[in-house]
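*Asks:* Predicted coordinates and the sequence they were generated for:
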Amino acid sequence: MGAERRGARGWAADTALFAVGVFLWLYLAADRMRIGLPDPPWLFELDQLAGLVGLGLLWLRRRWPTQAAVAAVVLSTFSETTAFPLLVLLFAVVVRRPLRTAAWVYAGALGAACVYAWLRPQELGLVGNVVFAVVLYGAVAGWGMFSRYRRALRARAAEQERDERERARQRAREELARELHDLLGHRLSLLSLHAGAMEYRADLSPEELAGAAGVVREQSRLAMRDLREVIAVLRAPIGELPQPSMADLRALVEEARPGSRIAFTSTVEGDAPERSGRTAYRIVQEALTNARKHAEGAPVAVTVSGGPGEGLLVEVVSGPGRDAGEGSGHGLIGLEERAALAGGRLEYGPTGDGGWRVGAWLPWTA
């Protein structure tokens, strides 16, 4: 543990300790003069000087607690007025320094107590003074251990809180990445499909070219709209991102229908739960995007069914077609995560005729 910075609260605490130390120094000096000076008398003056040095050592307990405590231990071999500074510095060493260092300082304090009892015998005697020192210093060390443990718990809790905030930020970044993938991947795949048709289909009529150009223009506009929406809420909580639902599923299919052969069947009983409906929308959206990329021109069948007690079933099957590009596989991995987070499961793989199937089951719960 390094040096501790002394803030306003630290200055207040150190000033209070210094004030208590001054009071005890004056009290012990007055009490010693009342009951009689030690033998030889000059030891009294040396004791008062050592007490003043001990009061100065109190101001070093945050920056150099071990050195200050060792100095107080040496002074305590003959000075009774350094008792309070020694207790404070012993506590500081236990709290701020390794336990091995604290043990050595504690042992040194006990040794100094033995020397003091031999130089200045009291009514308690040598054994009594040593037992008193063991109990007193042990109580201070125990209090320091308790404070050290509480500090460690607070530090651990603060570290866990920082880690949790970082994990939350990471989850937010991942969620945002998925939203960007879902929102823009769908639009850009449509753009690629119709732009490719305009480039390679020389037999298209002017009306068909105009229709394809219209789709490209419309999808470009929608892609820019989606991108603006995401940027607008980039600093907002993820829950504020635009979220689709089951009610938007038919519009999604109709949007993807130009230039594709898509059959859509929905036999859902009632209104699907919000979370499952949103997940179903994303599954169909990603599956249609993949179908355009890897099975261009192939027929696609989208089937959604289910109801309360049965769950929500989603299936997208595409036939064999011309592969229009390589994929990273991140989309399907993202769909698996979405389905798992919603409490469901996702399956995907090739069909017997060379096509591709994506199927999911989602619970009928919010």
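*Replies:* Looks like it came in fine. Residues are numbered from 1 along each chain as shown.

*Asks:* drop to CA atoms for contacts and neighbour counts, all remaining ones
*Replies:* Will do.

*Asks:* Please, where are all the helices along the stretch 251-366 of the chain?
*Replies:* Secondary structure of the stretch 251-366 of the chain by DSSP state H, counting those that start in this stretch: the helices cover 274-294, 330-341.

*Asks:* Let me have those in a markdown table, extended by mean neighbour count and distance to Gln122.
*Replies:* Output for those, formatted as a markdown table (neighbours: other CA atoms under 10 Å; distance: least, CA to CA, whole Å):
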| stretch | mean neighbour count | distance to Gln122 |
| --- | --- | --- |
| helix 274-294 | 24 | 80 |
| helix 330-341 | 18 | 74 |
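
*Asks:* ok, which stretches of the protein are strands?
*Replies:* Here the chain has its strands, by DSSP state E, at 261-268, 299-307, 311-318, 345-350, 356-362.

*Asks:* Could you point out which of the helices of the stretch 251-366 of the chain sits nearest Val53?
*Replies:* With CA to CA, the closest approach to Val53 among the helices of the stretch 251-366 of the chain belongs to helix 330-341: 65.8 Å.

*Asks:* Pull the distance from that closest one to the chain's centre.
*Replies:* Computed by CA atoms, centre = their mean, to the nearest Å, the separation of helix 330-341 from the middle of its chain amounts to 23 Å.

*Asks:* What helices and strands are in contact with it?
*Replies:* helix 274-294, strand 345-350 (3 or more CA pairs under 8 Å, 6 or more residues apart in numbering; DSSP states H and E).

*Asks:* and the nearest residue to Leu227 once chain neighbours are set aside, how many neighbours?
*Replies:* Leaving aside its sequence neighbours, Leu227 sits nearest to Leu184 (CA to CA, 6 or more residues apart in numbering; 7.4 Å). Using other CA atoms under 10 Å, Leu184 has 19 neighbouring residues.

*Asks:* hold the first one in mind and look at this next one:
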Amino acid sequence: MRRTGKDWLADIGMFLFAALFFLVTADSVVAGSDISGTAVLAEQAAGGVACAALFVRRRWPVALAVLLLVSGKFSHFMTGPCLVALFTVAATRPPRVTGWVAALGLAPLPFYLASGPPADDPRTGSALTFFALVACALGWGSFVRSRRQLIASLEERAEHAATDARREAREDVAREMHDVLAHRLSLLSVHAGALEFNPGGNPEQVSRAAGVIRESAHEALQDLREIIGVLRAPEAHERPQPVLADLEQLVEESRGAGARVTLVREVPGEGEAGEREEVQQGGAQQGGVPAVTGRTAYRIVQEGLTNARKHGPGPEVPVSVSVRGGPGQGLTVEVRNPGKEPQHHEGAHPAVPGSGQGLVGLTERAHLAGGHLEHGWDDGDFRLRAWLPWPG
């Protein structure tokens, strides 16, 4: 790998450490020995070469450490470079490799102690100091390697968490897009189908249907624009979320499409102003429907009305919507409409297509809100029923 500027600084620092160790200890070694000046110069030259060899420690750390360990048995001037090489092995190689190199470096210690060296001999202190420095170099390198692994693990976890967060955000946007656009486009499809089968009808009815189509298409484009805007500008403020008080407007839209919707609400302390204030504050007011519960209930009713238009017996399908509950007992939402399981006949007008993910998404929404949802056929009616928590 190409060496970075940080790597070059680290290598130069290690070279300077080895050279400084070389210079600081040179006088004491020479003063206490009886070797000739030529031999001392030769050992110092070898020590200088060993210091320069540290610039290749990244490529061949084990080979360099073994070579310097063996050479250090014959020359004190190899000690500084040897310590740097041992540190490099411990910091960059697996523990098993480090263990073998450590065994090679510390193997003479038991034999040296067993020989009973005199305590007052200066060479005894030098030898013990050397083994202590070897152990410190290996320990420091192992600590650095463990710290690097910990940081890498934390970075990997953070990356996985960010990936999961992005995936959850995409799923939330997809769920929101399905909930909003399916409702708008189903209204548009119902009125377009009425115009197709009755092109010569009452001009007032045709004009009203065309107006609903235009308004639904405009609102669908507006909703889509807002959702895409959130994707393009993630730091922008979130679009206003629906609350339980918006059910009346949602029901009126379906009634405008011809559906006969009956809405029953038995919720204490429920009001539009209070819920709007609750959402702005980001929490549940005392006696008010929690924001998450109200929003989830709205989406459940929205999907139920959309399915009734898609799969019901006709545009004027009767739909019963009930919302009941209170603090401490939860909120129960139920949507019922007559119909039959979809069947396709040759020559029949195709029904409004569906992705099949609406009920799956609602089930996930209910679970995320801490509740549950069930759906199915009951005496010829399709029933969508959910329970959502409402703390007391």
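*Replies:* Sure, I can see it. None of the values given here were measured: they were computed from a predicted structure.

*Asks:* TM between them?
*Replies:* Here the TM-score for the pair of chains, by TM-score structural alignment, normalised by the length of structure 1, is 0.87; 357 aligned residues with a CA RMSD of 2.9 Å.

*Asks:* Now the helices and strands packed on helix 330-341 of structure 1 in JSON lines, please, with extra columns for distance to Gly307 of structure 1.
*Replies:* Below are these laid out as JSON lines (distance: least, CA to CA, whole Å):
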{"stretch": "helix 274-294", "distance to Gly307 of structure 1": "11"}
{"stretch": "strand 345-350", "distance to Gly307 of structure 1": "17"}
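
*Asks:* Quick one, which of those gets closest to Leu335 of structure 1.
*Replies:* Of these, nearest to Leu335 of structure 1 by CA to CA is helix 274-294, at 6.2 Å.

*Asks:* Now do the closest one: which range of structure 2 does it align onto?
*Replies:* Aligned by TM-score structural alignment, helix 274-294 of structure 1 corresponds to residues 291-311 of structure 2.

*Asks:* cool, stretch 47-58 of structure 1 as well?
*Replies:* Taking TM-score structural alignment, stretch 47-58 of structure 1 hits residues 43-54 over in structure 2.

*Asks:* what does that stretch rub up against?
*Replies:* Stretch 43-54 of structure 2 is contacted from outside by 11, 14-15, 18-19, 22, 68, 75, 77-78, 80-81, 84-85, using CA atoms under 8 Å, 6 or more residues apart in numbering.

*Asks:* mean shift of the match of helix 274-294 of structure 1 relative to structure 1?
*Replies:* Superposing on structure 1 places stretch 291-311 of structure 2 at an average distance of 0.8 Å from its equivalents, by mean CA distance after the TM-score superposition for structure 1.

*Asks:* Looking at structure 2, name the residue matched to Ser76 of structure 1.
*Replies:* With TM-score structural alignment as the criterion, Ser76 of structure 1 matches Gly72.

*Asks:* before we move on, the earlier item: which of the strands of structure 1 sits most buried?
*Replies:* strand 311-318 (a mean of 23; mean count of other CA atoms under 10 Å).

*Asks:* was I right about Val134 of structure 1 contacting Leu110?
*Replies:* Yes: taking CA atoms under 8 Å as the definition, Val134 of structure 1 is a contact partner of Leu110 at 6.7 Å.

*Asks:* Which one's more surrounded, these two?
*Replies:* Leu110 (22 against 17).

*Asks:* isn't that one right next to Val135, touching?
*Replies:* No: assessed by CA under 8 Å, Leu110 of structure 1 is found out of contact with Val135, at 10.2 Å.

*Asks:* Map Ala135 of structure 2 onto structure 1.
*Replies:* So Ala135 of structure 2 corresponds to Gly138, using TM-score structural alignment.

*Asks:* residues contacting its match?
*Replies:* Taking CA under 8 Å, 6+ apart as the definition, Gly138 of structure 1 has no contacts.

*Asks:* what do you get if the cut-off is 10 Å, keeping everything else the same?
*Replies:* Tyr106, Leu110, Phe132, Gly144 (CA atoms under 10 Å, 6 or more residues apart in numbering).

*Asks:* And for Met1 of structure 2?
*Replies:* The contact partners of Met1 of structure 2, taken as CA under 10 Å, 6+ apart, are Arg58, Arg59.

*Asks:* What of Thr15 of structure 1?
*Replies:* Counting by CA under 10 Å, 6+ apart, Thr15 of structure 1 makes contact with Arg9, Gly21, Leu58, Trp59.

*Asks:* Equivalent analysis for Val251 of structure 2, please.
*Replies:* Contacts of Val251 of structure 2 (CA under 10 Å, 6+ apart): Ala257, Ala259, Arg260, Val261, Thr262, Leu263, Val301, Gln302, Leu305, Val319, Val321.

*Asks:* Tell me the one of those nearest Leu231 of structure 2?
*Replies:* The nearest one, if we look at the contacts of Val251 of structure 2 relative to Leu231 of structure 2 and count by CA to CA, is Gln302, at 23.2 Å.

*Asks:* how about the closest one, what does it touch?
*Replies:* Residues near Gln302 of structure 2 by CA under 10 Å, 6+ apart: Asp179, Val180, Ala182, His183, Leu247, Leu250, Val251, Ser254, Thr296, Ala308, Val335.

*Asks:* and if you look at Ala8 of structure 1?
*Replies:* Asp14.

*Asks:* and if you look at Trp364 of structure 1?
*Replies:* Counting by CA under 10 Å, 6+ apart, Trp364 of structure 1 touches 271-277, 306-313, 342-344.

*Asks:* Distance of the residue most central in space within structure 2 relative to Pro389 of structure 2?
*Replies:* Closest to where the C-alpha atoms of structure 2 average out (CA atoms, centre = their mean) is Ala161, at 2.3 Å. Remark: distance between Ala161 of structure 2 and Pro389 of structure 2 (CA to CA, to the nearest Å) = 28 Å.

*Asks:* what's around the spatially closest residue to the match of Ser76 of structure 1 that is not a sequence neighbour, how many residues?
*Replies:* Spatially, and ignoring its direct neighbours in sequence, Gly72 of structure 2 is nearest to Met78 (5.0 Å; CA to CA, 6+ apart). Residues near Met78 of structure 2, counting by other CA under 10 Å, number 27.

*Asks:* And for Gly327 of structure 1?
*Replies:* 11.
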